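Trainee: Return atomic coordinates for the entry below.
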Amino acid sequence: MKAIVYTQYGPPDVLKVKELEKPVPGDLEILVKVHATTVTSGDWRARSLDLPPGFGPLGRVMFGIRGPRQPILGTELAGEVEAVGEKVAKFNPGDKVFAYSGASMGSYAQYKCIAEDGAVEHKPQNPSYEEAAALSFGGTTALHFFRKAELKSGETVLINGASGGVGTAAVQLAKHFGAEVTGVCSSANTELVKSLGAKHVIDYNKEDFIQNDKTYDVIMDTAGTAPYSKSKTSLKEGGRLLLVLGGFGDMLRVPWVSMTSGRKIIAGPAEERPEDLHYLAELAEAGEFKPVIDRSYPFEKMVEAHRYVDNGHKKGNVVITVA
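Mentor: You can find the predicted model right below:
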């Protein structure tokens, strides 16, 4: 099979097409023929080691000190089950599925083995393979942080970076949970963010949300530009700052803020829960959650796709068609 591999950190050109042996599923695994995968911010950071301030050394420990420990990137996929292990009960050959490989990655390949009880779910009928591949990363990340924040219907939520992969998912999910959503994005993306369910949209080129005297129950920062030092005056008493992207210094403030104020910082990596995929599948089937697709590239154009993601201005998700 063909896979996209990298053996050193660096720019998109470190990614190479390589012929590898087709994997064989274990007793409790399924073999998926991959139809689509994505290029997420997680893939970009693992490839480049461009990490938030203070996480450089930790990044090498996580991804590999001398070079990448996992040579195949890719955190999400959609495809068709080609074979199943002898003890698999939930899936059959021919089933259409989507999956989230998360931190273990490995989805930039024509075939991938996945544990039956892992983060893999039957694909909803409505989304295409390309849309199904983009359900997981943004959706599970937003669900994790909203769950930790105990988001309630009627609360006000500001999403900084509302037009990105996590942001576009977060706007839709916050609206689904009954929150009043304000999105922060560039002027080019204001109509998109409104269409996803944001009641208010702030163009960061024209206005800084901390200067409008409005306060929010929840602020989600997906862009890394709204740390607690900036956002605290925009948080209500009892407000929660969700740092999807934050520096090491922000992490150190978490206990101090909880002890010295009525506010809370929620940070750290998102949990990878199979039940979240099931929930997202139900929402997608009902038409209440639809991943935003910015661009689609063929498998052979993976380097070009990474170059586009590197510029930091993608809208929603960038999809790779594999089969």
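Trainee: Going by C-alpha atoms from here, please, whenever you check contacts or count neighbours.
Mentor: Noted.
Trainee: so how far is the first residue of stretch 285-294 from its last?
Mentor: Start and end residues of stretch 285-294 are separated by 21 Å (C-alpha to C-alpha, to the nearest Å).
Trainee: Mind listing what's buried along it?
Mentor: By 16 or more other C-alpha atoms under 10 Å, the buried positions in stretch 285-294 come out as Glu285, Phe289, Lys290, Pro291, Val292, Ile293.
Trainee: so can I have a markdown table of those showing secondary structure?
Mentor: A markdown table is the format used below for the buried residues of stretch 285-294 (DSSP: H, G, I helix; E, B strand; the rest coil):
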| residue | secondary structure |
| --- | --- |
| Glu285 | helix |
| Phe289 | coil |
| Lys290 | coil |
| Pro291 | coil |
| Val292 | coil |
| Ile293 | strand |
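Trainee: this one next, for a side-by-side:
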Amino acid sequence: MKAVVQERYGVPAEVLRLRDVAVPEVGAGEVLVRVGASPVSGTDWHLVLGLPYAARFVTGLRRPANLVFGLEFAGTVTAVGPGVPDRQVGDEVFGWHGGAFAEYISVPAGQMTRKPRNLSVEHAAAVPIASFTALQAVRDLGRVRPGQEVLISGASGCVGTYAVQIAKALGARVTGICGADKADLVRSLGADRVVDYREQRLRDVGERFDVLVDIYGNPSLADCGAVLKPGGTLVFVGGTGGRLFMGTDRWLRGLLVAPFRDFTVRALVHKDRHDDLVTMREFIESGAVTPVVGQVYGLDRVAEAIEDVRAGRVRGQAVVAL
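Mentor: Below is the predicted model of the structure:
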């Protein structure tokens, strides 16, 4: 089968190669899926380079632990291993597992579920990890409730587009921060107000919020505090910064000073959970959430897709279709 492989860390165009590899075997509790599509996220750039260095304890110290790149998929079941009573050949599924940029992937049954009926395979592939991150940031850490004022930075990105819709589905009034070229997209997702980060500093937004979800941004704690109501909640999702921690060291500083501030600081380390995948399927099938797919690439253009996402040339998510 064809697959995108990575044997060393480096720039995507230099280290990602399309090669023939063996179709994976299906073990007990596993399902073989013919992959229809797999998404590209902003995190993929860092994973290819092996950044932050601290993450290599998980991804592989000297070289990637997984030969085949890619983390999420949507496709069709072609074989079922022993001990999987609720899956059969022909089922359309979506989920997460390493090795998704390939024609076939063998996946533990607990890391997938039925594909939403109202989504194409390309749109379904874009759901799992980005939506987990948004759901856990907004619902679990932000604890967003009906009637609250919520500010979401990075509102036009992979995670932000879900965060806006989930906050609205939970009954909040949402302000999104993004570039002017993507303001129409964020409004179409339900944002009540959109702020252009190039024209307005965070502290000058002019409102106070119950919850600020900062997605891969880097505003100072002082700026965050300036837009939060007393007793409000700041949720860190990712970060930018040095190669060692990629800005997550700001989480530690925020957590250390939080007891001396009049707002709560929470940092998200998202968990891939089957129950959350089912929750997102329910949101999607109800019409409350719609994945945003900005561009579709072929399997031979994964490196290009990663570069386009990093450069901000894609609205919403990029997806690789097989």
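Trainee: could you dump the buried residues of stretch 285-294 of structure 1 to a markdown table with distance to Val157 of structure 1?
Mentor: Putting the buried residues of stretch 285-294 of structure 1 into a markdown table (distance: C-alpha to C-alpha, whole Å) gives the following:
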| residue | distance to Val157 of structure 1 |
| --- | --- |
| Glu285 | 25 |
| Phe289 | 18 |
| Lys290 | 20 |
| Pro291 | 20 |
| Val292 | 20 |
| Ile293 | 23 |
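Trainee: Out of these, flag the one nearest to Ala305 of structure 1.
Mentor: Ile293 (12.8 Å; C-alpha to C-alpha).
Trainee: wait, what's in contact with the closest one?
Mentor: Glu131, Ala134, Lys315, Gly316, Asn317, Val318, Val319 (C-alpha atoms under 8 Å, 6 or more residues apart in numbering).
Trainee: corresponding residue for Ala137 of structure 2 in structure 1?
Mentor: Using TM-score structural alignment, the equivalent of Ala137 of structure 2 in structure 1 is Phe145.
Trainee: what helix or strand is the aligned partner of Ala99 of structure 1 in structure 2 on?
Mentor: For Ala99 of structure 1, the aligned position in structure 2 is Gly95, judged by TM-score structural alignment. Assigned by DSSP states H and E, Gly95 of structure 2 belongs to strand 92-96.
Trainee: What is the aligned counterpart of Gly64 of structure 1 in structure 2?
Mentor: Match for Gly64 of structure 1 (TM-score structural alignment): Gly60.
Trainee: distance of its match from Gly50 of structure 2?
Mentor: 8 Å.
Trainee: And these two? Which one has more around it.
Mentor: Comparing Gly60 of structure 2 with Gly50 by other C-alpha atoms under 10 Å, the one with more neighbours is Gly50, at 23 against 15.
Trainee: For the more buried one, give me its contacts.
Mentor: Contact analysis of Gly50 of structure 2 by C-alpha under 8 Å, 6+ apart lists Tyr9, Gly10, Arg56, Thr59, Pro64.
Trainee: The first one and Val121 of structure 2, how far apart?
Mentor: What it means is Tyr9 of structure 2. Counting by C-alpha to C-alpha - Tyr9 of structure 2 and Val121 of structure 2 are separated by 30 Å.
Trainee: Between the two, which has more neighbouring residues?
Mentor: The residue with more neighbours, out of Tyr9 of structure 2 and Val121, is Val121; 24 against 20, by other C-alpha under 10 Å.
Trainee: What residue, apart from its backbone neighbours, is nearest that one spatially?
Mentor: Leaving aside its sequence neighbours, Val121 of structure 2 sits nearest to Ala74 (C-alpha to C-alpha, 6 or more residues apart in numbering; 5.7 Å).
Trainee: Identify the residue of structure 1 aligned to Pro85 of structure 2.
Mentor: Using TM-score structural alignment, Pro85 of structure 2 lines up with Ala89 in structure 1.
Trainee: Over to Arg208 of structure 2?
Mentor: For Arg208 of structure 2, the aligned position in structure 1 is occupied by Thr215, per TM-score structural alignment.
Trainee: Tell me, how many residues neighbour its match?
Mentor: 20.
Trainee: what's it in contact with, if anything?
Mentor: Under the criterion of C-alpha under 8 Å, 6+ apart, the contact list for Thr215 of structure 1 reads Thr233, Ser234, Leu235, Lys236.
Trainee: Which ones among these map onto helices?
Mentor: Counting by DSSP state H, none of the members of those fall within helices.
Trainee: List just the nearest of the residues you listed to Pro25 of structure 1.
Mentor: The nearest member of the contacts of Thr215 of structure 1 to Pro25 of structure 1, counting by C-alpha to C-alpha, is Leu235 at 49.1 Å.
Trainee: Which residue of structure 2 sits opposite the closest one in the alignment?
Mentor: So, by TM-score structural alignment, Leu235 of structure 1 is matched to Leu228.
Trainee: Distance from the chain centre to the strand or helix carrying Ile266 of structure 1, please.
Mentor: In this structure, Ile266 of structure 1 sits in strand 264-267 according to DSSP H and E. Distance, stretch centre to chain centre, for strand 264-267 of structure 1: 18 Å (C-alpha atoms, centre = their mean, to the nearest Å).
Trainee: cool, and stretch 187-194 of structure 1?
Mentor: So, by C-alpha atoms, centre = their mean, the centroid of stretch 187-194 of structure 1 is 20 Å from its chain's centroid.
Trainee: do stretch 285-295 of structure 2 as well
Mentor: For stretch 285-295 of structure 2, the distance to the chain centre is 14 Å (C-alpha atoms, centre = their mean).
Trainee: how long is it end to end?
Mentor: 22 Å.
Trainee: and Gln111 of structure 2, how many neighbours?
Mentor: Gln111 of structure 2 has 19 nearby residues by other C-alpha under 10 Å.
Trainee: Tell me how far it lies from Ala134 of structure 2.
Mentor: Remark: distance between Gln111 of structure 2 and Ala134 of structure 2 (C-alpha to C-alpha) = 18 Å.
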